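[1] following is a predicted model, sequence given first.
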Amino acid sequence: MDTVLLNNKEKDLEIAAEFIKKGEIVGIPTETVYGLGADASNEAAVRKVFEAKGRPADNPLIVHLADFSQAVDYTSAIPALAYKLAKRFCPGPLTMVLPKNDRIPMITSGGLDTVGIRVPSHPVMHRIIELAGRPIAAPSANTSGYPSPTSADHVMRDMNGKIAAVVDGGSSEFGVESTVISIEGESTARILRPGCVTREMLLEVCDEVIIDHAILHELEAGQKAASPGMKYKHYSPKADIIMVEGSLEGFISYVGEHNGDSVYSLIFDNDRDNFPYRYMTYGKDSSQQAHLLFQRLRELDDIGAKVVYVRAPETEGVGLAVYNRLIRAAGFEVIRI
């Protein structure tokens, strides 16, 4: 098919909503990354999403709503804590995993009896949901396993000819996918995938916040993924990504010992003056690193990098989300100096 590039004006958003109502797929901007939007209640439409991405069928999709009050239509139970979290973080980059009802097909939930619910804050995505009048399943709009898209150009490069349209809503604000949590008991949240809603922020509402083991480690054999981004190698460019933990001096020494043709490094902004090898920077702090990470990984492919050594970010705050994406892009290959 010919993929139509739309703008963010009302007339084009109406066209995008019509595509979704007809069971087609549309690349849509959100505040996190661009999503591949489809009617979450339409099995045939959701199947097209998996086909376009080449996504494994047991990798659940997140369902996006215009308002959290609509969650009652697609879930079988909503804990009191979920309402408290929604009041604080919705709309925004927080996804809550809740028991689903039959209005959400099993293909959408990856075969689970739960579904991730999110209310996006991006005005374009929000308006398309309103115009479509449908719950919208929207995994990242990239080829499965490749770095997530943060611009309409990224989506067109991955999805041109595979989906009906892409809506250009500018660059994504946050640059990494939403924080995904499950709720345990009356006052505990478990982070299944870190994002820009951090553990520290969740503790403003929850008595306890648990960091799931799978955030920094591979799932055990046979373990089901309760959230997108938990089970498979993700976010990885064509280049081999190797994360290196340690001081700048140690990093420079290690790269020097392994330097060669088509070898690049991904470093912090304030490292550049002392770094003697080929490099790109990806920000001076965790928020900038989150915003730039996927863009930089795609740019490294564009310039022909074959091996990329990455200075490991911190694991506090938003840094945990950046570290999580990188460790999966690296296939859990981390060098500790």
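    Ah, there it is. Since the model is a prediction, treat every value here as computed from it, not as a measurement.
[2] only C-alpha atoms from now on, for both contacts and neighbour counts.
    Will do.
[3] what's the distance between the closest residue to Lys306 other than its chain neighbours and Thr30?
    Distances taken as CA to CA, 6 or more residues apart in numbering place Ala239 nearest to Lys306, at 4.4 Å, with adjacent residues excluded. For Ala239, the distance to Thr30 (CA to CA, to the nearest Å) stands at 27 Å.
[4] could I get the contacting residues of Gly317?
    Gly317 is in contact with 196, 198-200, 286, counting by CA atoms under 8 Å, 6 or more residues apart in numbering.
[5] please apply the same query to Thr108.
    By CA under 8 Å, 6+ apart, the neighbours of Thr108 are 40-41, 43, 46, 60-62, 137.
[6] strands - which of those land there?
    62, 137 (DSSP state E).
[7] so which of the contacts of Thr108 comes closest to Glu24?
    Nearest to Glu24 among the contacts of Thr108 is Val46, at 9.1 Å by CA to CA.
[8] what about the helices in the stretch 201-337 of the chain?
    Per DSSP state H, counting those that start in this stretch, the stretch 201-337 of the chain carries helices over the ranges 248-258, 286-302, 319-329.
[9] buried residues, the first one. List them.
    If I follow you right, that is helix 248-258. For helix 248-258, burial by neighbour count (16 or more other CA atoms under 10 Å) applies to 248, 251-252, 255.
[10] do stretch 124-139 as well
    Using 16+ other CA under 10 Å as the test for burial, stretch 124-139 gives 124-132, 134-139.
[11] give me the next element, helix or strand, following the one helix or strand Arg88 maps to.
    Element membership of Arg88 [criterion: DSSP states H and E] is helix 80-89. Per DSSP H and E, the first helix or strand lying C-terminal to helix 80-89 is strand 94-99.
[12] try this one side by side with the last:
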Amino acid sequence: MTKDSGAKPRGRIEPPTLVAIREAAALLRAGDIVGMPTETVYGLAADALNPAAVNKIFAAKGRPADHPLIVHLPSADHLPRWAAAIPKDALALARAFWPGPLTLILKRAPEVPDEVTGGQDTVGLRVPSHSIALAMLLVFGSGIAAPSANRFGRISPTTAAHVREELGERVAMVVDGGPCAVGIESTILDFSRDVPEILRPGAITPEAIARVIGRRPRVRGEAAGGGRADAHSADAAHAPRVSGALAAHYAPRTPLRLVQSGLLAAEAAALAGEGSRVAVLAHGLPDPRDSRLIWQAMPADPAAYAQELYASLRTADMLDADFILVEALPDGPAWRAIADRLGRAAVGSGASPAG
């Protein structure tokens, strides 16, 4: 196994001790990359002011270089170093939801490297609420770029073991912060244009944002009347590029289909009858259970469902199944972000990994 200068194996998982946190910070200062727990998903962390270190993120993930990264900050006090202009509503939301799963897209400060922003004039910033992530940030003392610690386009990691499975020795070490509490990526809210707009849904909903700033943000893909917007509209064309906005993302290698509740059992049985091995993620289990199928019950509560989603997809992807069927989600704002992830996972499923 490859050794680093301290004769420790790369890709190792370390418990979240102060010694490990200090070692992770030292590795970041030296220009290496480490796995960092957050409340959303595990991040692949690098010094956000070191272009060479940031490029190691892209190489490890197989991520296109024009895809911007989110910078994690120790506190909102660091915002002026990273953002050139901070609207008062953005400050109000930072006070309300930071530390937490909200990323603000703001005009970048001059010193922010192009490698972080994908060459754009904007930067994504947030303060995570995970205690280990905050400890790493405080010890490091500056911004950490940290996209999800997985191969590009694949299922995001929500445990330290997932990071090691995905990246192995590409990462110097992984600090184990336990399973992620939120389980899906942060809400991304754009403040770089005249009207705030959610470019990626997450745990912080448009309704929660409206309660703080007194107006509901636009939502990418949603028309003013609440229906679907034209994805090729002028507004969409001028929106900043952000993480997780591609049609295919968060995807298993096994082909994944979303199936309406009333059709799920019949479609699963039909595929099994054709000789296919089928993994099913559903809100309940069939009675009696069909021995030809692999059923996994998913929580009825949206927050619990989100927390389990990626781990459940990863488990299903490891079953050597021919298909993954996922029961369609209930309607409602609480399920919006989960539906977004599953829709992108379905589009990207079954393909070879990028890079």
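    Right, received. Where do you want to start? Computed from a predicted model, the values in this text were never measured in an experiment.
[13] TM between them?
    The TM-score (TM-score structural alignment, normalised by the length of the first structure) is 0.91; 329 aligned residues with a CA RMSD of 2.4 Å.
[14] re earlier: the helix holding Arg88 of the first structure corresponds to what range in the second structure?
    Per TM-score structural alignment, the counterpart of helix 80-89 of the first structure in the second structure is residues 88-97.
[15] rewinding a little: what is the aligned counterpart of the residue nearest to Lys306 of the first structure in the second structure?
    Superposed on the second structure with TM-score structural alignment, Ala239 of the first structure falls opposite Thr254.
[16] that older thread, mind checking which of the helices of the stretch 201-337 of the first structure is nearest Ala80 of the first structure?
    Using CA to CA, these put helix 319-329 closest to Ala80 of the first structure, at 26.4 Å.
[17] against which helices or strands is the closest one packed?
    Helix 319-329 of the first structure is packed against strand 240-245, helix 286-302, with contacts defined by 3 or more CA pairs under 8 Å, 6 or more residues apart in numbering; DSSP states H and E.
[18] do I have it right that Tyr323 of the first structure meets Thr315?
    Yes. Between Tyr323 of the first structure and Thr315 there is a contact at 6.4 Å, judged by CA atoms under 8 Å.
[19] for these two, work out which one has more neighbours and name it.
    Just comparing Tyr323 of the first structure and Thr315: by other CA atoms under 10 Å the higher neighbour count belongs to Tyr323, 23 against 14.
[20] can you tell me the closest non-neighbouring residue to the more buried one?
    Pro313 (5.9 Å).
[21] counterpart of that neighbour in the second structure?
    By TM-score structural alignment, Pro313 of the first structure lines up with Leu329.
[22] I'd say its match and Ala339 touch.
    Yes. Taking contacts as CA under 8 Å, Leu329 of the second structure lies within contact range of Ala339: 6.8 Å.
[23] quick check: neighbours shared by the two?
    Common neighbours of Leu329 of the second structure and Ala339 (CA under 8 Å, 6+ apart) do not exist.
[24] ok, now which ones touch whatever residue of the first structure lines up with Ser75 of the second structure?
    Mapped onto the first structure by TM-score structural alignment, Ser75 of the second structure lines up with Asp67. Counting by CA under 8 Å, 6+ apart, Asp67 of the first structure touches 90-91, 119.
[25] same thing with Cys90 of the first structure?
    67-68, 118-121.
[26] measure it to Thr315 of the first structure for me?
    24 Å.
[27] cool, and Ala225 of the first structure?
    From Ala225 of the first structure over to Thr315 of the first structure (counting by CA to CA), the distance is 22 Å.
[28] check Val72 of the first structure too.
    The value you get for Val72 of the first structure to Thr315 of the first structure, if CA to CA is used, is 35 Å.
[29] same question, Glu10 of the first structure
    40 Å.
[30] I'd say Arg190 of the first structure and Asp212 touch.
    Yes. If you go by CA under 8 Å, Arg190 of the first structure and Asp212 touch, sitting 6.3 Å apart.
[31] ok, the two, which is more surrounded?
    Applying other CA under 10 Å to Arg190 of the first structure and Asp212 shows that Arg190 carries more neighbours, namely 19 against 16.
[32] got the contact list for the equivalent of that one over in the second structure?
    Matched by TM-score structural alignment, Arg190 of the first structure corresponds to Glu197 in the second structure. Shown in contact with Glu197 of the second structure (CA under 8 Å, 6+ apart): 189-191, 217-220.
[33] hang on, the earlier thing: redo the contacts of Thr108 of the first structure as a markdown table? Include distance to Ser172 of the first structure.
    Listed next are those as a markdown table, based on distance: CA to CA, whole Å:
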| residue | distance to Ser172 of the first structure |
| --- | --- |
| Ala40 | 22 |
| Ser41 | 26 |
| Glu43 | 28 |
| Val46 | 23 |
| Pro60 | 22 |
| Leu61 | 19 |
| Ile62 | 18 |
| Ala137 | 18 |
